[in-house]
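A.B. asks: this one's structure only:
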């Protein structure tokens, strides 16, 4: 069901699997919302130090219909699994909220955190360095 959405992640099998697992765990209504919107996409950040990065995505829709593009970084393939799942869920929450508020939560970052938490993805405790230490 999600193969087409995840095709950009195929060169990174770990990230592909992590993203699939999060996407599969989301409520059915959220999954359907993503699958039914041709503007929704999942892609990889292609940043390179000398060249910068390029991203092609559909333009946002009318007011209240913000971007539906989820851009993930390659390092989510090897960083701490719980942190990666939270980041992926957080980014899906932004897309579901169309980068907007949620209920009484007007800050878009706090709104995405709250939605991710409702979906079962809490930010793991620890420092940023803990999340990105290379696994042994």
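C.D. replies: Cool, the structure landed. Keep in mind that what you see is a predicted model, and the values were worked out from it rather than measured. Numbering: from 1, shown residues only.
A.B. asks: make it CA atoms for all contacts and neighbour counts henceforth
C.D. replies: Fine.
A.B. asks: and residue 22, how far is that from residue 16?
C.D. replies: 10 Å (CA to CA, to the nearest Å).
A.B. asks: next one for the comparison:
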């Protein structure tokens, strides 16, 4: 499966690019296919600038899975420990996969994303 389109925004950040690719490659095939087959799914880099903030235009997630499925990652994940960066990336991918909803009996969207990321093998590291 080709993830080139999802890695392009990270071409100037090779460590982060490698981390994003690692997580994408570790996801179950049905999740990979869900992302690749949906034109609304994309991954991009946060453009935060101190004293200026950040800007990013995308459709808001909508009812029934409509709207954006965009994952926005920060450059500082390249400087974090590998397990922590993988966890954050997987957590954000879980939000996209779940369309910012619950998972099974878990209705809290943050708990659902954590649980799904853990099911994929990316648990929150102890600090």
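C.D. replies: Right, received. Where do you want to start? All values reported here derive from a predicted model rather than from experimental measurement.
A.B. asks: in what helix or strand does the residue located most distally from the centre of the second structure lie?
C.D. replies: Ranked by distance from the centre of the second structure (CA atoms, centre = their mean), the top residue is residue 51, with 25.8 Å. Secondary structure assignment for residue 51 of the second structure, by DSSP states H and E: no helix or strand.
A.B. asks: how far away is it from residue 78 of the second structure?
C.D. replies: For residue 51 of the second structure, the distance to residue 78 of the second structure - CA to CA - is 22 Å.
A.B. asks: in the first structure, what residue corresponds to residue 51 of the second structure?
C.D. replies: Residue 51 of the second structure maps onto residue 50 in the first structure when the alignment is built from TM-score structural alignment.
A.B. asks: the top helix by length along the second structure vs the first structure, mean deviation?
C.D. replies: The longest helix of the second structure (DSSP state H) is helix 82-97. Comparison of helix 82-97 of the second structure with the first structure after fitting gives an average deviation of 0.3 Å (mean CA distance after the TM-score superposition for the first structure).
A.B. asks: pull out the buried positions in that helix.
C.D. replies: Residues of helix 82-97 of the second structure classed as buried: 84-97 (neighbour count, 16 or more other CA atoms under 10 Å).
A.B. asks: my read is residue 30 of the first structure is in a helix, agree?
C.D. replies: Yes: looking at residue 30 of the first structure with DSSP: H, G, I helix; E, B strand; the rest coil, it is inside a helix.
A.B. asks: for it, which non-adjacent residue is spatially closest?
C.D. replies: residue 96 (6.9 Å; CA to CA, 6 or more residues apart in numbering).
A.B. asks: residues contacting the longest helix of the second structure, please?
C.D. replies: 19-20, 22-23, 31, 34-35, 41, 69-71, 73, 77-78, 101, 109, 113-114, 116-117, 120, 122-125 (CA atoms under 8 Å, 6 or more residues apart in numbering).
A.B. asks: mean per-residue distance, the helix or strand that that helix is followed by versus the first structure.
C.D. replies: Next helix or strand after helix 82-97 of the second structure toward the C-terminus (DSSP H and E): helix 109-119. Its aligned residues in the first structure lie a mean 0.2 Å from helix 109-119 of the second structure after superposition (mean CA distance after the TM-score superposition for the first structure).
A.B. asks: give the buried residues for helix 109-119 of the second structure.
C.D. replies: Neighbour count says helix 109-119 of the second structure has 109-110, 112-118 buried, by 16+ other CA under 10 Å.
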